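Asks: Using only what follows, build the 3D model:
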Amino acid sequence: MRYSRICVLALAALLGTPAAGPAQTPPAAVPEAQPGPQPVQPAPPPGPVTPQPVAPAPSLPTPAEPQPVRPPPTLPPPGQSLPAPPAQQQTSAPDPNATLAGKRGDASDIDEVTLVAKPVLLLSGQARWDEGFQRLSESFETLRAEAGKAGLPIAGRPLSLFVETSDDGFRFDAMLPVAVPAGGQPPSFGAGVRLGESPAGKALRFLHVAPYDDIDSTYETIAAYLDAKSIAVKDAFLEEYVSDLKDPGDPNLEINVYVQPR
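Replies: I've put the predicted structure just below:
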């Protein structure tokens, strides 16, 4: 049986010196009284008074114009919190080449990874082994066309979940990860395409880098590893096509094969 794929100012008051009073001339000496009445000599008039200069009062600075007072920010009513700042709009576009494991595999090693479910367009089908490559390739073209009609950006590499195998052929679910907007009515699709999710959970990732015709040898390696480690796995294997399915004889064809333990 074949195995299946997958962030201020201060002032000083300067006052002038006060004006001096009129200068007083000392009285003339009174001669010693002579016998008999003597006439009284009037005192000479006072001399001219020279006024003293008075320092002018300092000029005061012109008061500055009052600045407008800004009102305080409006606060929410008691018991209510301030509104949260608007969320930043996400500008990064989905990556059509993103893989489920998030990093490139190593053909000489086996990775333990955790798969996260992604929204996918899904198309079920079946094929004989000798026409499998072509049927899968055609299925992915159909899924890409439906994603384009619905305006859904592609968000990852195409996948095939092999749900049943026999000596004659296999049944599969072809999947294409897409970015689905939150809310709203999901679009309708034709050609048997529907919206679904990719598998999630722990998995072992094996890397196949060789022509598609040689993929049986990769599955033989997988079977031997699971046998040696006594690992029971789910019947459905998941293949992820890192390379486009154009030429089954391409020696650099890269496929991630995910096997999920029970």
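Asks: For the rest of this, base every contact and every neighbour count on C-alpha atoms.
Replies: Will do.
Asks: and I6, how many neighbours?
Replies: For I6, the neighbour count with other Cα atoms under 10 Å is 22.
Asks: Next one: it from P186, what distance?
Replies: Distance from I6 to P186, counting by Cα to Cα, to the nearest Å: 26 Å.
Asks: How about V257?
Replies: Distance from V257 to P186, by Cα to Cα: 30 Å.
Asks: Tell me which of these two has more neighbours.
Replies: Neighbour count, other Cα under 10 Å: between V257 and P186, V257 has more, with 25 against 11.
Asks: tell me which element that one is part of?
Replies: strand 254-259 (DSSP states H and E).
Asks: again, but for A223
Replies: helix 215-229.
Asks: same check, this time on G196
Replies: Assigned by DSSP H and E, G196 belongs to strand 194-197.
Asks: which residues sit against the helix or strand following that strand?
Replies: Downstream of strand 194-197, the first helix or strand assigned by DSSP H and E is strand 201-209. With contact meaning Cα atoms under 8 Å, 6 or more residues apart in numbering, strand 201-209 is reached by 105-107, 109-116, 215, 218, 222, 251-261.
Asks: Ok, stretch 217-235 next?
Replies: Residues outside stretch 217-235 that contact it (Cα under 8 Å, 6+ apart): 2-4, 163-164, 206, 208, 259-262.
Asks: Rebuild these as a markdown table, extending it with neighbour count and distance to G192.
Replies: Listed next are these as a markdown table, based on neighbours: other Cα atoms under 10 Å; distance: Cα to Cα, whole Å:
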| residue | neighbour count | distance to G192 |
| --- | --- | --- |
| R2 | 14 | 27 |
| Y3 | 21 | 26 |
| S4 | 24 | 22 |
| V163 | 19 | 17 |
| E164 | 16 | 19 |
| F206 | 24 | 31 |
| H208 | 25 | 30 |
| V259 | 26 | 27 |
| Q260 | 24 | 27 |
| P261 | 14 | 30 |
| R262 | 10 | 30 |
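Asks: quick check, L136 in a helix?
Replies: Yes. Assessed by DSSP: H, G, I helix; E, B strand; the rest coil, L136 belongs to a helix.
Asks: The structure of the following sequence is requested for comparison with the preceding one:
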Amino acid sequence: MVRPFRAVSAVAVAIALSVGGSAVAQTTTDTPPPSGQSTPAPTPPPAATPETSKEMQSPADVGKADAHGDITLAPPESVTLTARPVLFVTGKSTWDDAEEGIGNAVNAIFAAIAKGNLKAAGSAMIEYLDSGDEEFQFKAMVPIEAAPAKAPGKDVKVGQSPAGPALKFVHQGAFEDLEEVYNRIDDFLVAKSLNMKKVYEEYVTDPTVTAPEKMITNIYVVTE
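Replies: So this is what the prediction gives:
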């Protein structure tokens, strides 16, 4: 079973997930703007557009933390993900260095998008390729409007986003809650006699402009 051993998103996804022709990634480091300039607010990314087998869940249906900090998680949707062109970077990191590892990967992707005069076309995604007690392997992806003939970056490659059937869980709340969200997902899969084969996280909202309790993270689980 491939799943995040820790809630890596709590540290790794504090990057700006805004999209568009001039989108750039940001980290949680508080860097003041140049003198006399104000920092523009990033543009929130559009929500994902998978083909679903039923209507999308309403905000009241998504998993979120209650007043006592307990996590509730609505049953997932069965969806069919549609492949889209992406730029991606694969990497390996320890859990302690997750923010730096994933942040560098996403920064490299947005730099390649800018260098190639490309346009981002969706929210950043992370696929967990393998995970253990001390480290994990990942694939960072950003959808783009059209695939270039070649990747405009040294370590950045051109590929396709995930495609095919998956279970879509929606978490509304702080990234710090994701570890418990995965525990609830595990419970659901065990009850249904399903095994987690692959897992992807999609960061729908921008953590730099969205309150923690309103953050939306889509979790796509491919089962076997």
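Asks: Superposed, what's their TM-score?
Replies: For this chain pair, the superposition-based TM-score is 0.66 by TM-score structural alignment, normalised by the length of the second structure; 172 aligned residues with a Cα RMSD of 3.1 Å.
Asks: Skipping its backbone neighbours, what lies nearest L136 of the first structure in space?
Replies: In this structure, L136 of the first structure finds its nearest non-sequential neighbour in A174, 7.0 Å apart by Cα to Cα, 6 or more residues apart in numbering.
Asks: Now do the buried residues in the helix holding A223 of the first structure.
Replies: 218-219, 222 (16 or more other Cα atoms under 10 Å).
Asks: what do you get for stretch 181-197 of the first structure?
Replies: For stretch 181-197 of the first structure, the neighbour count (16+ other Cα under 10 Å) marks 193-197 as buried.
Asks: and if you look at stretch 139-155 of the first structure?
Replies: Using 16+ other Cα under 10 Å as the test for burial, stretch 139-155 of the first structure gives 139-140, 142-144, 146-147, 152-155.
Asks: what about the strands in the second structure?
Replies: All strands of the second structure, identified by DSSP state E, fall at 51-52, 63-65, 71-72, 77-81, 85-94, 125-131, 135-143, 157-160, 164-172, 196-203, 216-223.
Asks: now those as CSV including distance to L189 of the second structure?
Replies: Below are the strands of the second structure laid out as CSV (distance: least, Cα to Cα, whole Å):
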stretch, distance to L189 of the second structure
strand 51-52, 20
strand 63-65, 16
strand 71-72, 15
strand 77-81, 13
strand 85-94, 27
strand 125-131, 18
strand 135-143, 22
strand 157-160, 27
strand 164-172, 10
strand 196-203, 8
strand 216-223, 9
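Asks: what's the burial count for the aligned residue in the second structure for V209 of the first structure?
Replies: Using TM-score structural alignment, the equivalent of V209 of the first structure in the second structure is Q172. Q172 of the second structure has 25 neighbours, counted by other Cα under 10 Å.
Asks: Leaving aside the residues adjacent along the chain, what's closest to A108 of the second structure?
Replies: Of all residues not flanking A108 of the second structure in the chain, V156 sits nearest, at 7.1 Å (Cα to Cα, 6+ apart).
Asks: The one you found matches what in the first structure?
Replies: So V156 of the second structure corresponds to V193, using TM-score structural alignment.
Asks: wait, what's in contact with its match?
Replies: So V193 of the first structure contacts 121-123, 143, 146 (Cα under 8 Å, 6+ apart).
Asks: Could you do E100 of the second structure as well?
Replies: Per Cα under 8 Å, 6+ apart, neighbours of E100 of the second structure: A12.
Asks: at 6 Å what do you get?
Replies: Residues near E100 of the second structure by Cα atoms under 6 Å, 6 or more residues apart in numbering: none.
Asks: same deal with Y258 of the first structure?
Replies: By Cα under 6 Å, 6+ apart, the contact set of Y258 of the first structure is 6, 203-205, 238.
Asks: By neighbours, which of those residues wins?
Replies: L238 (27 neighbours).
Asks: ok, for the equivalent of that one over in the second structure, nearest residue in space, not its chain neighbours?
Replies: Alignment note (TM-score structural alignment): L238 of the first structure maps to Y200 of the second structure. In this structure, Y200 of the second structure finds its nearest non-sequential neighbour in E127, 4.5 Å apart by Cα to Cα, 6+ apart.
Asks: My read is that the one you found contacts V142, right?
Replies: No. If you go by Cα atoms under 6 Å, E127 of the second structure and V142 don't touch, sitting 11.4 Å apart.
Asks: circling back to that earlier point, and the match of L238 of the first structure, how far from T208 of the second structure?
Replies: Counting by Cα to Cα, the gap from Y200 of the second structure to T208 of the second structure is 21 Å.
Asks: Identify the residues contacting the spatially most central residue of the second structure.
Replies: Centroid-nearest residue in the second structure, with Cα atoms, centre = their mean: E202, separated by 3.0 Å. With contact taken as Cα under 6 Å, 6+ apart, E202 of the second structure is in contact with 125, 217-218.
Asks: if you set the cut-off to 10 Å instead, what comes out?
Replies: 13, 17, 47-48, 122-127, 141-142, 170, 216-220 (Cα atoms under 10 Å, 6 or more residues apart in numbering).
Asks: And for A93 of the first structure, the neighbour number?
Replies: A93 of the first structure has 10 neighbours, counted by other Cα under 10 Å.
Asks: Can you verify my assumption that it contacts A179?
Replies: Yes. Assessed by Cα atoms under 10 Å, A93 of the first structure is found in contact with A179 at 9.2 Å.
Asks: can you pull the contacts of the nearest residue to V209 of the first structure once chain neighbours are set aside?
Replies: Spatial nearest neighbour of V209 of the first structure, excluding adjacent residues (Cα to Cα, 6+ apart): E254 at 4.6 Å. Each residue near E254 of the first structure by Cα under 10 Å, 6+ apart is listed here: 104-105, 107, 207-212, 240-245.
Asks: what does E254 of the first structure align to in the second structure?
Replies: Checking with TM-score structural alignment, E254 of the first structure has I216 as its match.
Asks: Isn't S4 of the first structure up against V259?
Replies: Yes. S4 of the first structure is in contact with V259 according to Cα under 10 Å; the separation is 8.8 Å.
Asks: I'd like the buried residues of helix 215-229 of the first structure laid out as JSON lines, including distance to V233 of the first structure.
Replies: Compiled in JSON lines, the buried residues of helix 215-229 of the first structure are given as follows (distance: Cα to Cα, whole Å):
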{"residue": "T218", "distance to V233 of the first structure": "16"}
{"residue": "Y219", "distance to V233 of the first structure": "13"}
{"residue": "I222", "distance to V233 of the first structure": "11"}
